[in-house]
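> Could you look at this predicted model? Sequence included:
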Amino acid sequence: MHLPSLTDLRASARVVSLPLHTRFRGILVREAMLLEGPEGWAEFSPFTEYADAEAAAWLAAAIEYGWEGTPAPAREAIPVNATVPAVAAASVPDVLARFDGCRTAKVKVAEPGQTLADDVARVRAVRAAMGPQGRIRVDANGAWNVDEAEHAVHALAEFDLEYVEQPCATVPELAELRTRIRYMDIPIAADESVRKAEDPVAVARAGAADLLVVKVQPLGGVRRALAVVAEAGLPAVVSSALDTSVGLAMGTALAAALPDLAFDCGLGTASLLAADVTAESLRPRSGELPVGRIAPDTALLETHAAAPERRDWWLARLERCHALLSAS
């Protein structure tokens, strides 16, 4: 990878702070840094709690996209799912209404402070709203132990789950759960066990998952993500990290380059944002997103510019991550 100078990166860096419609991943505001390279705009937006060693991969992804370009696409549009945060069941119809034409919904479960009964009520509401033809997947973000996960899958099975995403935190736990629920024919998808692992293919080697959830920024770029999928030999779902439309376009580049795309992708999350960096936000239309680059609107970059102290925080983070990439 050609590494631009820190001076070049800082020259175009813009930091934004975008409000969300509903609390998601424990936050109500999403911060992101946008960088403009010769190929176009890219996003660097590791969550604020991530350490520099992990965040550096996100910078590598932004540099690849903005400075090196992307592989040739195999498709021009990407089918995407709706994303339902850990809201009350009564709020589900309003959430789904933001995802035009989506035939699949990913439902957050195992939220801290909530119960399995809350999860069951939320998933029941999604099934009622989507009807029998809709597809439902649930995401626990690794919050259950094996016994809790087994119990939860039994409780949610009546809603005809497409798969359960990262029900447990560790690869051995996923492998054990997969053995326990094999007779139920409910696949297990690995997310954190891919994007936060030193060896993102270990979960596949262990037989601990039926499919992978891959994200461009955490895996270090489109080409790195494609290599992980190819080595794992499992179907893949491309998802987002609550990106701006610029970052979501990076995700569509990965989804477009995959040889096979059997599942709707989790790239419709601009619908969770109450503001974006472009007036034509990359939101689902008839359940799909177009493949292509997004350029932010200058006026919106100004409107949603982060406070000076937050901009300084991100610039310092950029410098540290750039140093890590330079040393690697």
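Structure received. Numbers count the residues shown, from 1 in each chain.
> drop to CA atoms for contacts and neighbour counts, all remaining ones
Will do.
> Strands of this protein, residue ranges please.
Here the chain has its strands, by DSSP state E, at 14-24, 27-37, 40-44, 77-79, 82-84, 104-108, 135-139, 161-165, 188-190, 211-214, 236-238, 288-290.
> here comes the other one, which I'd like you to weigh against the first:
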Amino acid sequence: MVTSAADPPMTAPLPLPRPSLAEILDGAVAVSLPMRTRFRGQDAREVMLLRGPLGWAEFAPFPEYTAPETAAWLAAAVEAGWSGLGEPHRTQIPINATLPAVPPEQVEAVLWGFGDPGSIPAVKIKVAEPGQSLEDDLARFREAARLVPQAGLRADANAGWTHQQALRAITALAEECGERIEYVEQPVPGVEGLAELREALQARGLAVRLAADEAVRKAEDPLRVARLGAADLIVVKAPPLGGVAAAAEIVRASGLDAVVSSALDSSVGLTAGLALAARLESLPYACGLGTAALLAEEVVNEPLIPEDGVLAVPHRHGVIAAPEPDPELVARHRVSAERQRWWEDRVRAAYGG
């Protein structure tokens, strides 16, 4: 577990009137960024960059999100570009490495993308990948454990296991890695599924923490996880929760420890996650905000890649602000006119939602 200094919470920016749809779309540009490794079923990450009066922002809901769900992503982008992200009080954020469901021989190359492996405080390892087995997951864990002996280990199943599969897998992971397992993230679907699994693990005497992700960010009531005692901690992402202020309030109201993570954002979008991490009163775990390392190319000249296990919170004139996209890089990665219209239509649908 990584501890952080008890810095005071970030000052919240003052809310501004909601910009018009025309203001939001003025200068908006969608880009497609190639990835180093297939991740979440994607070889490239498409995002839409928005320019507000207070800085750049990103609107990037995944394709499966419906219009009502994307409204929260747009609210987060509007907060970043039009209301601002406030002043940083915690200026450095500990960052975990994120390991896709790659074979063991590719693990080392992925980890080096997050800087010197010796400085990595924790590794989040994808498991329950369709078409792979538990032995594939264990082999990936063994290799990560060998390469970064100082790091905590986390499993992220993206709700891909059944109850029985999760019991078997978590038991095997605990036997393999013991106390190095910091937590298992969303091993089964739903809040009730998490609560049932947590009870079963406790009955077996397995002291493995469970973290809720999808059960928070895709739930109508994100605090239900805490009320049902379904998880030991929550994973929060600013865009799907409606922005930094909204996500920070969910963490406060839950009373649970939180890990701030990204939604596979570009360095522009990652800034909101860093702002959230800078705002929380307690930050006991390294955050999953190093995912720019998974992108082969970016829209900024200096991507937000961790150094020595941390990321500095980007700011200008004392205020948190995303790095400026490079016009040449934006032009290089700009999507087709058809895809640009598709993204603009998503903004319109989200605005109406």
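Cool, the structure landed. None of the values given here were measured: they were computed from a predicted structure.
> Got a TM-score for the two of them?
Aligned and superposed, the two chains score 0.97 in TM-score terms (TM-score structural alignment, normalised by the length of the first structure); 323 aligned residues with a CA RMSD of 0.9 Å.
> sorry, back to before: generate a markdown table for the strands of the first structure, with distance to Leu3 of the first structure and mean neighbour count as supplementary columns.
Shown next, in a markdown table, are these (distance: least, CA to CA, whole Å; neighbours: other CA atoms under 10 Å):
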| stretch | distance to Leu3 of the first structure | mean neighbour count |
| --- | --- | --- |
| strand 14-24 | 19 | 20 |
| strand 27-37 | 11 | 21 |
| strand 40-44 | 14 | 26 |
| strand 77-79 | 30 | 22 |
| strand 82-84 | 35 | 27 |
| strand 104-108 | 36 | 24 |
| strand 135-139 | 35 | 23 |
| strand 161-165 | 34 | 22 |
| strand 188-190 | 30 | 28 |
| strand 211-214 | 24 | 26 |
| strand 236-238 | 26 | 25 |
| strand 288-290 | 29 | 21 |
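> These: which one's closest to Val95 of the first structure?
With CA to CA as the criterion, Val95 of the first structure lies closest to strand 82-84 of the strands of the first structure, at 6.4 Å.
> residues in the second structure aligned with the closest one?
Aligned by TM-score structural alignment, strand 82-84 of the first structure falls on residues 97-99 of the second structure.
> mind putting the strands of the first structure in TSV, distance to Val277 of the first structure included?
Formatted as TSV, these follow (distance: least, CA to CA, whole Å):
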stretch	distance to Val277 of the first structure
strand 14-24	8
strand 27-37	10
strand 40-44	11
strand 77-79	21
strand 82-84	20
strand 104-108	24
strand 135-139	27
strand 161-165	29
strand 188-190	30
strand 211-214	24
strand 236-238	22
strand 288-290	17
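> Give me the neighbour count for Ala274 of the first structure.
Residue crowding around Ala274 of the first structure was assessed by other CA atoms under 10 Å; the count is 13.
> Please list all residues in contact with it.
By CA atoms under 8 Å, 6 or more residues apart in numbering, the contact set of Ala274 of the first structure is Leu18, Pro19, Leu20, His21.
> Quick one: map Ser193 of the first structure onto the second structure.
Looks like Ser193 of the first structure aligns to Ala215 there (TM-score structural alignment).
> Its match: neighbour count?
Neighbour tally, Ala215 of the second structure, other CA under 10 Å: 27.
> repeat for Lys215 of the first structure
Neighbourhood size, Lys215 of the first structure [other CA under 10 Å]: 27.
> how far away is it from Leu34 of the first structure?
Distance of Lys215 of the first structure to Leu34 of the first structure, given as CA to CA, to the nearest Å: 17 Å.
> how about the helices of the stretch 151-300 of the first structure, start to end?
Secondary structure of the stretch 151-300 of the first structure (DSSP state H, counting those that start in this stretch): helices located at 171-180, 192-195, 202-205, 216-219, 222-232, 245-257, 298-303.
> tell me, stretch 309-318 of the first structure lands on which residues of the second structure?
Per TM-score structural alignment, the counterpart of stretch 309-318 of the first structure in the second structure is residues 338-347.
> quick check, nearest of the contacts of Ala274 of the first structure to Ala60 of the first structure?
Distances from Ala60 of the first structure to the contacts of Ala274 of the first structure, taken as CA to CA, are shortest for Leu18 (22.9 Å).
> dump the residue contacts of whatever residue of the second structure lines up with Ala57 of the first structure.
Mapped onto the second structure by TM-score structural alignment, Ala57 of the first structure lines up with Ala72. By CA under 8 Å, 6+ apart, the contact list for Ala72 of the second structure reads Pro239, Pro240, Leu241, Gly242, Gly243, Ala350.
> The same query, at a cut-off of 6 Å, please.
Ala72 of the second structure makes contact with Pro240, Leu241, Gly242, according to CA atoms under 6 Å, 6 or more residues apart in numbering.
> measure it to Arg279 of the second structure for me?
If you measure Ala72 of the second structure against Arg279 of the second structure using CA to CA, the figure is 19 Å.
> coming back round to it: who wins for proximity to Ala275 of the first structure among the strands of the first structure?
Checking the strands of the first structure against Ala275 of the first structure by CA to CA gives strand 14-24 as the closest, at 5.7 Å.
> what is the orientation angle of that closest one with strand 27-37?
Per axes from the mean of the first three to the mean of the last three CA atoms, to 10 degrees, the angle that strand 14-24 of the first structure makes with strand 27-37 is 150 degrees.
> Check the mean deviation of the match of stretch 309-318 of the first structure from the first structure.
In the superposition against the first structure, stretch 338-347 of the second structure averages 0.6 Å from its aligned positions (mean CA distance after the TM-score superposition for the first structure).
> corresponding residue for Val108 of the second structure in the first structure?
One correction, residue 108 of the second structure is Glu, not Val. Aligned counterpart of Glu108 of the second structure in the first structure: Pro93 (TM-score structural alignment).
> Can you get me a residue count around its match?
By the measure other CA under 10 Å, the count of residues near Pro93 of the first structure is 15.
> hmm, back to that, quick one: which of the contacts of Ala274 of the first structure is nearest to Glu280 of the first structure?
Leu18 (15.2 Å).
> So that closest one sits against Ala32, correct?
No - Leu18 of the first structure is beyond contact range of Ala32, at 8.3 Å (criterion: CA atoms under 6 Å).
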